[in-house]
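In: what follows is a predicted structure for the sequence shown.
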Amino acid sequence: MNKIGRLNNIVLYLKEHNGASIKELATAFNVSEMTIRRDLTLLESKHVIKLVHGAAIFNNDDSVSFGEVDYDLLNESSKQSLEKLKIGQFAASLVEPNDTIILDTGTTTEQIAHYLPTNMPLTVLCYNMNTLMAISNKPNINIIFAGGYYYKNLQLFQSPEGVKMIRRIRANKAFISASGVSQKLGVTCVEQIEVDTKQAAISSSLSKILVFDSSKLDKIGPSYFAQITDFDAIITDNNIPEDWIEFLKTTNIKLYTV
């Protein structure tokens, strides 16, 4: 498991077990106690967890907010982490043998990468470090990586050449993430630099699937990239409000809740 994946799963473990000792975490994740200490120190610096006498607990302080200005993928991975895991697991179950799929930037799409089957022949196009690491050791997956300049806070590689490459690919399914989904103002993301890549992925795919946890509903990010009706399906958690369920019934979008 790569570091980002391990950090995300440490947060899940702490939420589900109401805390854990350093020794317990080291055993659970099959790493040294020194590695766990480094992981926990990083998570504590991000105000995700609290360290108390050789143990760690999840920070349930609702006042903690990372804010969009200081957006960082590691910070984002700790939010709604259980919901993202379930969304990723379900989304991966929709993949069929010999599919070519595109995995967009984000922490929810990273979970899809973790749950892709190892015994199924697939081709995966991606452009994020966290996603690449999650699939790099999976047998039977052919990887296409659209490279470019590295944006560390997003773990995104982006370039005009990379966008052109994505537009030349034809995929069965694209799993696209969002930081905001609004009935009036459409689907948005954090950084303008993401827009061309996301739009290229959408235009190159037969089936466009939007994946996000329900906290993104009625939020508006700074950078618009699509209308809700540009998507064939939405996968989110079962906390979706009733007005959204009714709204989506008026469209041709298939709604999956997990």
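Out: In hand now; what should we look at? Numbering: from 1, shown residues only.

In: only C-alpha atoms from now on, for both contacts and neighbour counts.
Out: Noted.

In: spatially, what comes nearest to Ser207 if we skip its sequence neighbours?
Out: Lys173 (4.7 Å; CA to CA, 6 or more residues apart in numbering).

In: secondary structure class of that neighbour, three-state.
Out: strand (DSSP: H, G, I helix; E, B strand; the rest coil).

In: try it against this one:
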Amino acid sequence: MRKPKEKTTVQRRVIILEKLEEKGQVDVVSLSKALKVSEVTIRNDLKRLEQKNALIRARGGAIKVDRVGMDFTLSDKNKQNYDQKRRIGKAAAELIETGDTIILDSGTTTMEITKNLTNMGELTVITNALNIANQLAEHPKVNVIIPGGFLRKNSLSLIGATAEESFKNYFCDKLFLAVDGFSAAFGLSTPNVEEAHLNRVMMSISKQVIVVADSSKFHKRSFAFIAPVNEIDVLVTDDGIPPEDHKILESAGIKVIIV
């Protein structure tokens, strides 16, 4: 009986990408058995495919890579996962105490936090988001501080060196940070480099870093790196969070709030 012909390297890598497209993630052991090649060969395949930006290698396998650098407008983002963002915003707002000085990063999820501050007592909010500042202008007990900077029209946020220097003048109790990509392996990310720089400054002046991100952000890596996940204190997300990520984050000492 003739032995089945071994698949070529190209054929093997096409199959890997097809499985990744179907399942969102693959593991070395399963691929090795399915394709009847060594785990070393599979790891080499994954390495080569990652070099071509076709996937992201993760512990024991790889995850699907979405197109990085996509910078959607606020109106586009408002249409995505709205119910999850609404619930996350409500839960995150419950972490705020009267008298706090907080930072609200730009984003549709942080806007949902803003909508839940109506009944708050005295509060100081520093935000680089013009739409959030406008919303907070209606609240008599909320003091609003806006940095200078260059307007990023897609997010209605102020960024750049002027914004960074302005934030360095303050120390805050809590930062509520919105991200476009959340990966236990590759950290937090955003489409804009200057926004990432500003986010790092925000983190450096805050006692507590709280990330608000719906589960669609997991296993995604956007263009600009912000920080590794071990630099955050709390994650507020929805029940779509992958179980393996939940375990990794809690084992790293990060409080995970699921809504």
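Out: It's in. All of these numbers come straight from a predicted model, not from anything done at the bench.

In: what range in structure 2 does stretch 95-103 of structure 1 sit on?
Out: Using TM-score structural alignment, stretch 95-103 of structure 1 lines up with residues 96-104 of structure 2.

In: that stretch: end-to-end distance?
Out: 11 Å (CA to CA, to the nearest Å).

In: what comes up buried for it?
Out: Neighbour-count burial for stretch 96-104 of structure 2, counted by 16 or more other CA atoms under 10 Å, picks out 96, 101-104.

In: off-centre distance for that stretch?
Out: Stretch 96-104 of structure 2 sits 22 Å away from the centroid of its parent chain (CA atoms, centre = their mean, to the nearest Å).

In: and for stretch 208-223 of structure 2?
Out: That offset, for stretch 208-223 of structure 2, works out to 2 Å (CA atoms, centre = their mean).

In: and it, which stretch of structure 1?
Out: Counting by TM-score structural alignment, stretch 208-223 of structure 2 corresponds to 207-222 in structure 1.

In: give me the contacts around the matching stretch.
Out: With contact meaning CA atoms under 8 Å, 6 or more residues apart in numbering, stretch 207-222 of structure 1 is reached by 80, 83-84, 87, 108-109, 172-183, 185, 187-192, 202, 230-240.

In: apply 7 Å and report the result again.
Out: Contacts to stretch 207-222 of structure 1, defined as CA atoms under 7 Å, 6 or more residues apart in numbering, come from residues 80, 83-84, 108, 172-182, 188-191, 202, 231-237, 239-240.

In: quick one: buried ones out of these?
Out: 80, 83-84, 108, 172-182, 188-191, 202, 231-237.

In: what stretch of structure 2 does the helix or strand hosting Ala56 of structure 1 fall on?
Out: According to DSSP states H and E, Ala56 of structure 1 maps onto strand 55-58. Using TM-score structural alignment, strand 55-58 of structure 1 corresponds to no residues of structure 2.

In: have a look at how far, on average, the next helix-or-strand element following that strand is from structure 2.
Out: Downstream of strand 55-58 of structure 1, the first helix or strand assigned by DSSP H and E is helix 73-77. Taken over the aligned residues, the distance from helix 73-77 of structure 1 to structure 2 averages 1.0 Å (mean CA distance after the TM-score superposition for structure 1).

In: ok, Pro228 of structure 2 touching Ser189?
Out: No - in this structure, Pro228 of structure 2 is not within contact of Ser189 by CA atoms under 7 Å, at 9.2 Å.

In: continuing past the strand or helix carrying Ala201 of structure 1, what's the next helix or strand?
Out: Using DSSP H and E, Ala201 of structure 1 sits within helix 195-203. Next along the chain after helix 195-203 of structure 1, taking DSSP H and E as the criterion, comes strand 205-211.

In: just tell me the aligned range of the lengthiest helix in structure 2 in structure 1.
Out: Ranked by number of residues, the top helix in structure 2 under DSSP state H is helix 9-23. Mapped onto structure 1 with TM-score structural alignment as the criterion, helix 9-23 of structure 2 occupies no residues.

In: hmm, who's touching that helix?
Out: Residues from elsewhere that reach helix 9-23 of structure 2 (CA under 7 Å, 6+ apart): 26, 45, 63-64.

In: strands - which of those residues land there?
Out: Among the contacts of helix 9-23 of structure 2, the ones falling in strands (DSSP state E) are 26, 63-64.

In: any chance of the residues you listed in CSV, plus neighbour count and distance to Val144 of structure 2?
Out: Formatted as CSV, those follow (neighbours: other CA atoms under 10 Å; distance: CA to CA, whole Å):
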residue, neighbour count, distance to Val144 of structure 2
Val26, 22, 47
Ile63, 20, 41
Lys64, 23, 40
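
In: Lys84 of structure 1 sits in which helix or strand?
Out: helix 81-93.

In: do a quick rundown of the helices in structure 2.
Out: For structure 2, the helices defined by DSSP H occupy 9-23, 28-35, 39-51, 74-78, 82-93, 108-114, 130-136, 161-167, 193-204, 243-251.
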